[in-house]
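Engineer: Pasting the sequence and the predicted coordinates here, then a few questions.
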Amino acid sequence: MKDPLSELIEFLRIPSVSANPENAGDVARAAEWLAERLRRAGFTVEVAPTAGHPIVYAERLAGGDRPTVLIYGHYDVQPPEPLELWETPPFEPTIKDGKIYARGASDDKGQLFAHVAAAAELAGETPVNLKFVIEGEEEVGSPNLVAFVEENRERLRADAVLISDSPMFAPGLPTLTYGLRGLTYMEVRLRGLGRDVHSGAYGGAVPNAAHAAAWLISRLKDEMGWVRIPGFYDDVEPLSPQEREMWRRLPFDEDEYRREVGAGDTSGEPGYTILERRWARPTFDVNGIGSGYQGEGSKTVIPATAFFKFSMRLVPNQDPDKIADLTESYLRRILPAGYQMEVVRYHGGYPVLVPTDSPPMQAAAAALSQAWGRETVFTREGGSIPIVHDFMRVLGAPVVLMGFGLESDNLHAPNEKLDLINFEKGIEASKNFMRLLPEYLEGGQ
């Protein structure tokens, strides 16, 4: 049997880009590659077809008296473009300075495969029943996963759901994530004219779609970072003093944070720290905007159309559909005269808050601490993993978010990487969790 790193390198070589139809064969090949590795580890495996890319389901049952762990991950990856910014080819894994560079190294092949390797190494032991659900469409919004979970809820029953698709707070600092922000993603399309017209002949007399887009954006969020949509904050759950103090003790360097992203200064709601803004406050951010002439030099036209896309990150108690309704209603109320507007709703997801005192979370904290030799910290995460809410809703099982990556891993960007020590410790922590969970569930800790 090959060592885990050699197998990870094989896995990373497969360009399983779910968003690109030209890579459909590669996505299917990645699913079969995983299925074969799990079969070798003693699992019964099904590669379940969907309307899109297949879902790999695997189980290795130790017995009815053993607790069950369901492990979720995804084998698809983001497109590698822009290719010219990669220092090494994205699908030729390269080890340099204790890190492995490749698309999917951290998101999510490396983190997922730590659990596959741990399960293989525990093949001679039977501490828990193990199940895997591994999808190939996470990077395109998981359009078929929820239906699979709902249709297979009895087969997927578990005492804990283990997911590794999140970062550690700092290098060498074992971390459990207990909160995720939700998401509402929308687009506004505006039309003021039947066609672009000359700015001299028509300027001052006809609607300008670019002006309308800019004006609407300015009415959605003010200069201090406060979202101006009526009712937006009505259901926001406030931070507890205990959480604020716990986060204050984390090793966070604001100057380093600014340097990392190339920001001259930070911004956001007054009265909140950067971590509080990132993890526990809702947001509105324009993600894309377009209108008018975009080429070299000048072209004196008044644009007929404009668009802007925006995401709103949500916190506990906020409902993504309600927020979308409030936003669309407000936009239609403030739309200037003379414009047609189309509001498009894309994907969304509910925020998640996981109890930190559940037996699976406490077992995971002990497992990480044993692997790293340091006390585990608890953090929230600013991003969204919509399936976490669905696992909790459909299966009623506690979710454990045990991340092995880092914020600096360049997820979705060129030169994605994973520290090899995190991969090795991830395998160790996964094995620890499987061994410790029965004790914690029985109340032994």
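Structural biologist: Arrived safely. Residues are numbered from 1 along each chain as shown.
Engineer: CA atoms for contacts and neighbours, from now on please.
Structural biologist: Fine.
Engineer: Test my guess that I323 contacts Y185.
Structural biologist: No: with contact defined as Cα atoms under 8 Å, I323 and Y185 do not form a contacting pair (10.1 Å).
Engineer: Next up, identify which helix or strand the residue lying farthest from the centre of the chain is on.
Structural biologist: The C-alpha centroid of the chain is most remote from A201, which lies 48.9 Å away (Cα atoms, centre = their mean). Using DSSP states H and E, A201 sits within helix 199-202.
Engineer: Quick one: list the elements packing against the following helix or strand past that helix.
Structural biologist: Next helix or strand after helix 199-202 toward the C-terminus (DSSP H and E): helix 209-220. The contact analysis (3 or more Cα pairs under 8 Å, 6 or more residues apart in numbering; DSSP states H and E) places helix 209-220 against strand 182-191, strand 285-291, strand 305-314.
Engineer: Put this next to the first one:
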Amino acid sequence: MSPSPGTQPGTLTGTLERVDASIDDALSRLFALLRIPSVSAQPEHAADCAAAARYLRDELLACGFDASIRDTPGHPMVVAHDLGATTGPHVLFYGHYDVQPVDPLALWKTAPFEPTLITTESGRVEITARGASDDKGQVMTFIEACRALRAQTGALPVRVSIILEGEEESGSDNLRPFLEQHREELRADIALICDTGMIAPDQPAITGSLRGLVGEEVTIEAARRDLHSGLYGNAARNPIECLCTILGTVRDADGRVTLPGFYDGIAVPPDGQRAAWRAIDPDDNGLLGPVGLAVPAGEAGFTALEQTWCRPSFEINGISGGYEGEGFKTVLPARATAKVSFRLVPGQDPERIRAAFRAHVNAALPSDCRARFTPHGGSKGIALPPDGPFMDAALGALSAEWAPNRAVVIGGGGSIPVVSDLREVLGMDTLLIGFALDDDRIHAPNEKYDLASFHKGIRAWVRVLDALAS
């Protein structure tokens, strides 16, 4: 590929101009990927996951990478390398090509696997499709940036390796074993992940911390069968009542988790960081207002952002038992079940927290009741070095793209387990740079990705890779 007329080969400006001139072609390539229904959790879409892997391999080959498909016991990995650069760091980009199921289909305004451009009343143009934001649109911002850099300059400014997973939305069962098996091939100086978001459409961010996760299912059983509440009410234990009572004691009136040792080893962010976060959302309305809430419900003394970005939590995600159908039925259920989760911060051990929760439940069980537990995954919280050279370079590059608005370092309330895997298996920290917005409706009907997020995301990666090279 030769440089476009009117651009200066080898310059950052020329590469950015190339991105602008070729955005329609980039969008067409994204649309082709979005049309593949690569739902990893549903066996009937296994062939579609394989098709998405082949599509990405072929696109990476077209961009000059040495790319291949690697089989796993589940869906395949796509691995690619361009190691021609002789200066700067070696970066490993991670993303995933699989998507969530589309249910409930009836709530979609357009076909979920027929990407559509929709102009909103505010004038924003949105790419609507399953996977548009999570994570196909974000993955393609990086690939298109590499395409533009190679087309403009003949080479990438840094050594780049890429791994694209097909099971992120269904548990990533094969990711860590794959990293362990290919440790030497995949080890780099820094990992890059584009699966996070911005503060606002005009303010980019790097996510500097992520909370870990403990998922647990607890079932309390009492009588051998469901009982008539008129014949047995008062005399027989009610597992739903017992479950609610016990779960209600895991947090106190000030929002603190009551498990012994729960807060051991964790730190409050420094005053400067807290002040910067207060400037982002000074009255809690930025986080809570758009969803119809006003008052932070977690630990007293922390803002809404702090409660989600840097403090651990306990949440009840679902509870069931007894009669849940239409109408009314007077019954004492034989069992009741709750699905709960703990979000963890650096310093907390997932298995220690799981054990403490189980001990709390067992200690509070009344007579005639038994508890069963089913684990649903666990990962540690991650905090990235705030002052490393990679962070500074990336912040400067993002700030240049969104000038005069400056990029900021934020916390992440969710969990991305691959970040822990990359640190523990490959010994690498990660820069979490994403261009999603809070209203992208990921995992929900009518998922979207702003066209501006896609376009400026490509430009931003060009700037980041250029900045890392120097």
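Structural biologist: Everything's here; your move. All of these numbers come straight from a predicted model, not from anything done at the bench.
Engineer: if we can go back for a sec, where in structure 2 does the helix holding A201 of structure 1 fall?
Structural biologist: With TM-score structural alignment applied, helix 199-202 of structure 1 matches the range 229-232 in structure 2.
Engineer: and what of stretch 297-313 of structure 1?
Structural biologist: Using TM-score structural alignment, stretch 297-313 of structure 1 pairs with 327-343 in structure 2.
Engineer: and if you look at stretch 149-167 of structure 1?
Structural biologist: Using TM-score structural alignment, stretch 149-167 of structure 1 pairs with 179-197 in structure 2.
Engineer: Endpoints of the matching stretch, how far apart?
Structural biologist: 25 Å (Cα to Cα, to the nearest Å).
Engineer: ditto for stretch 93-106 of structure 2
Structural biologist: 35 Å.
Engineer: which residues touch that stretch?
Structural biologist: Stretch 93-106 of structure 2 has contacts (Cα atoms under 8 Å, 6 or more residues apart in numbering) with 37-42, 49, 52-53, 112, 130-131, 134-136, 139, 160-169, 191-195, 443-445.
Engineer: Okay, strands next: where are they in the stretch 101-250 of structure 2?
Structural biologist: 116-119, 125-128, 159-165, 190-193, 205-210, 212-221, 227-228 (DSSP state E, counting those that start in this stretch).
Engineer: can I get those in CSV with mean neighbour count and distance to N317 of structure 2?
Structural biologist: Converted to CSV, the strands of the stretch 101-250 of structure 2 look like this (neighbours: other Cα atoms under 10 Å; distance: least, Cα to Cα, whole Å):
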stretch, mean neighbour count, distance to N317 of structure 2
strand 116-119, 15, 33
strand 125-128, 24, 28
strand 159-165, 22, 27
strand 190-193, 21, 27
strand 205-210, 25, 20
strand 212-221, 22, 10
strand 227-228, 16, 27
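Engineer: What residues of stretch 60-69 of structure 2 count as buried?
Structural biologist: Buried residues in stretch 60-69 of structure 2, counted by 16 or more other Cα atoms under 10 Å: 60, 63-65, 67-69.
Engineer: Which of these sits closest to R278 of structure 2?
Structural biologist: L60 (41.6 Å; Cα to Cα).
Engineer: looking at it, the closest one is touching A80, isn't it?
Structural biologist: Yes: with contact defined as Cα under 8 Å, L60 of structure 2 counts as touching A80 (7.1 Å).
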